[in-house]
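Engineer: Sequence and computational prediction follow.
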Amino acid sequence: MGKAEEFEELRPLLFSIAYRILGSVSEAEDAVQESWMRYQATTTRPASAKAFLSTVVTRLSIDVLRSARVRREEYVGPWLPEPLLTDPYEDPARAAELADSLSTAALLLLERLSPLERAVFVLREVFAFDFPAIAATVGRSEAACHQLAVRARRHMGAGRARFEADRKDREELAGRFFDAFREGDVDALTELLAADVQMIGDSGGKAPRFQPVISGAERVAGVLAVFVPLVIRGAGVVEPRQVNGQPGAILRDREGHVLSTWTLDVRDGRLQTIHTVNNPDKLSHIGPLADAWQALREATAAPPPEH
């Protein structure tokens, strides 16, 4: 097998590692591409293409994350990971770990870790690399990697919410939510909210948004009461999709262009968190983008639908 074939076979794994370390589709794709260039430039064939490429993509991702931390601290409003519709890497033996680590909630917890802790956690807990391989990948001793893994697990465990385990129940509740959304039934939407629900929006200062974080069922219901009629009036399309392995949707304008993505976190049969990504810089990989400001102007100017 040639280098190109080896690389293409490993590309899904490399992207999945990079995305979980970075929380960014575009940065993960760049890291994977740079890994290929370095692999292509090697004059000697590595004993293991997987080990070589995993090391390169992990180290590149750590370096990118270190510089990204500064930018994220200066980010306008809440920072959320770039939405991912499909994880290219599949491993039936690790399906639960792969899905859990992809959720918006898990990726936000990973943001609390140092770049090295995050890389070690991803390699060990998500992809089941052994400690000798992890040590070689991150350039630390096995003992140091054990310590990094322990700290990372402790931080992740302390912050992890107990989300609904039953995927069927999550999907059913999300279906009810988006059905009510499309029908403009704010009362039905409100019934699905937990008392301490949060609605968190990432616009990066580049798209319309309400308050960055809205807390409590009454306040979130108030926002939905304003927002849902605007979507309907603007003939927007709510397209239910899995987003980061969780129930969610893509909101599109009347032309089918992307306005935002929504993901729903479910706990105890109620919506606990609604994450919305509206920043166009984080949506371009999904498809052609709408002009969100123009869509808002049109929806505001349009007469309400007749009943």
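Structural biologist: That came through, no problem. Residues are numbered from 1 along each chain as shown.

Engineer: alpha carbons only for contacts and neighbour counts from here, please
Structural biologist: Fine.

Engineer: which residues in the stretch 51-200 of the chain form helices?
Structural biologist: 95-102, 104-110, 115-121, 131-138, 142-159, 167-183, 186-191 (DSSP state H, counting those that start in this stretch).

Engineer: counting contacts, what elements does the second one pack onto?
Structural biologist: Judged by 3 or more Cα pairs under 8 Å, 6 or more residues apart in numbering; DSSP states H and E, the packing partners of helix 104-110 are helix 142-159.

Engineer: Contacts for the helix it packs on next, please.
Structural biologist: Contacts with helix 142-159, where a contact means Cα atoms under 8 Å, 6 or more residues apart in numbering, come from 109-110, 112-113, 116-118, 120-121, 124, 131-132, 134-135.

Engineer: one more structure, for comparison:
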Amino acid sequence: MPRPSETATEGGTAGLDDERRRLTLLAYRMCGSWADAEDVVQQVYLEWWRAHESVDNGPGWLTRTTVRRAIDALRARQRDAAYVGPWLPEPVVQEPSDGPHSAAEQSEAMSTAFLLLAESLTPPQRAVVVLRALRYEHAEVADILGISPAAARQHHVRGLRRLAERDGRAPAVAAIMGPRSEGAQPSDARDETARLLTAFLTAARRGDTAALTALLHEDVRAYNDGGGRTRAARRVVTGGQHVARFVIGVAGRHEGRRAVRLVTVNGTPGALVTLADVGHVLSLEVRDGRIYRLFDVCDTDKLSALRTSALRGCA
């Protein structure tokens, strides 16, 4: 990940706002929640104002403190055991024309697929895996976490092993473990995802079960996160035929009351879909040229940060 300027926080205030987005994205990768990430960064800034006069390397201090406060937040957080249906991370949505603020915003450590799998990691493991995916060296990771380089390597190995145990065939896991983790999602992969997304939306709109099934991987899984606030499947839907029938059924029930806008979701091609005034944020994970994972966030709490016009102004 491109390093921040060493003078970004010179004098305590200059460039501090520029650092906020970088730090919030880092905390978001750690927490899987934009609201939690903003809370973490707010706490970091409060600490910064008390300590900045004695800090030599402002960006380094901010990075280290953000990671440590995110770890504290993860340790304090307990996912509600009574959560209704599958849980998905709060999506980060941009208009395609906006483009990402940096290549790091397209990295695999930002993807919905990775953030979902990362819930299986311990907080230190998650921190190390995220930082390594952002091209921090083991020595830098060790300094950020206040541990030895050997311990950092051990957390990294155990974290990757746990991800592989959860879904070793997932493209997100392979990318984090391989060279693709060092940069943005390649343009050809983005193009393939965009193509499959468009074909998926078209088949769903037309009610073409055969065409939709042909787009789906044999091991496809569809996650629908309504959080108990919006009607959604309460279990993960698995298998091409089951997923296709489910999607066609939902689309058919809202014929004439649906709208779509193509956007970028967590750095990858996605869509804002409105079904009878209910917003859905869709994104995909692709494997072997087919849709391997389908993610649908329709929990109103997780979509509250999105502009109302973005959901209702779909075309």
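Structural biologist: Happy to help now that I have it. Since the model is a prediction, treat every value here as computed from it, not as a measurement.

Engineer: In the first structure, what range does the helix or strand hosting Asp36 of the second structure match?
Structural biologist: Using DSSP states H and E, the element containing Asp36 of the second structure is helix 34-51. Using TM-score structural alignment, helix 34-51 of the second structure lines up with residues 25-42 of the first structure.

Engineer: tell me how far the matching stretch is from the chain's mean position?
Structural biologist: 21 Å (Cα atoms, centre = their mean, to the nearest Å).

Engineer: Please identify the buried residues of that stretch?
Structural biologist: The neighbour-count check on stretch 25-42 of the first structure (16 or more other Cα atoms under 10 Å) flags Val25, Ser26, Glu27, Ala28, Glu29, Asp30, Ala31, Val32, Gln33, Ser35, Trp36, Tyr39 as buried.

Engineer: With distance to Leu296 of the first structure added, can I get the residues you listed in a markdown table?
Structural biologist: Shown next, in a markdown table, are the buried residues of stretch 25-42 of the first structure (distance: Cα to Cα, whole Å):
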| residue | distance to Leu296 of the first structure |
| --- | --- |
| Val25 | 27 |
| Ser26 | 27 |
| Glu27 | 30 |
| Ala28 | 32 |
| Glu29 | 32 |
| Asp30 | 33 |
| Ala31 | 36 |
| Val32 | 37 |
| Gln33 | 37 |
| Ser35 | 41 |
| Trp36 | 42 |
| Tyr39 | 47 |
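
Engineer: between the residues you listed, which is nearest Ala49 of the first structure?
Structural biologist: Top of the list for closeness to Ala49 of the first structure, among those and by Cα to Cα, is Tyr39 at 8.5 Å.

Engineer: ok, the closest one to Ala249 of the first structure distance?
Structural biologist: Per Cα to Cα, to the nearest Å, Tyr39 of the first structure is found 37 Å from Ala249 of the first structure.

Engineer: again, but for Leu259 of the first structure
Structural biologist: Leu259 of the first structure is 11 Å from Ala249 of the first structure, by Cα to Cα.

Engineer: Ok, Glu73 of the first structure next?
Structural biologist: Distance, Glu73 of the first structure to Ala249 of the first structure, by Cα to Cα: 28 Å.

Engineer: superposed on the first structure, where does the helix holding Asp36 of the second structure end up, distance-wise?
Structural biologist: On superposition with the first structure, the mean distance recorded for helix 34-51 of the second structure (mean Cα distance after the TM-score superposition for the first structure) is 1.4 Å.

Engineer: For the stretch 151-300 of the first structure, just list every one of the strands.
Structural biologist: 193-202, 213-215, 237-243, 246-252, 258-267, 270-277 (DSSP state E, counting those that start in this stretch).

Engineer: want to throw those into JSON lines with mean neighbour count?
Structural biologist: Formatted as JSON lines, the strands of the stretch 151-300 of the first structure follow (neighbours: other Cα atoms under 10 Å):
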{"stretch": "strand 193-202", "mean neighbour count": "22"}
{"stretch": "strand 213-215", "mean neighbour count": "17"}
{"stretch": "strand 237-243", "mean neighbour count": "19"}
{"stretch": "strand 246-252", "mean neighbour count": "24"}
{"stretch": "strand 258-267", "mean neighbour count": "25"}
{"stretch": "strand 270-277", "mean neighbour count": "23"}
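
Engineer: Which of the ones you listed sits closest to Gly184 of the first structure?
Structural biologist: Closest to Gly184 of the first structure of the strands of the stretch 151-300 of the first structure is strand 237-243 (Cα to Cα; 11.5 Å).

Engineer: sorry, back to before: Glu82 of the first structure: which of the strands of the stretch 151-300 of the first structure is closest?
Structural biologist: Distance to Glu82 of the first structure, taken as Cα to Cα, is lowest for strand 270-277 among the strands of the stretch 151-300 of the first structure, at 7.7 Å.

Engineer: helices or strands next to that closest one in the packing?
Structural biologist: Partner elements for strand 270-277 of the first structure (3+ Cα pairs under 8 Å, 6+ apart): strand 193-202, strand 258-267.
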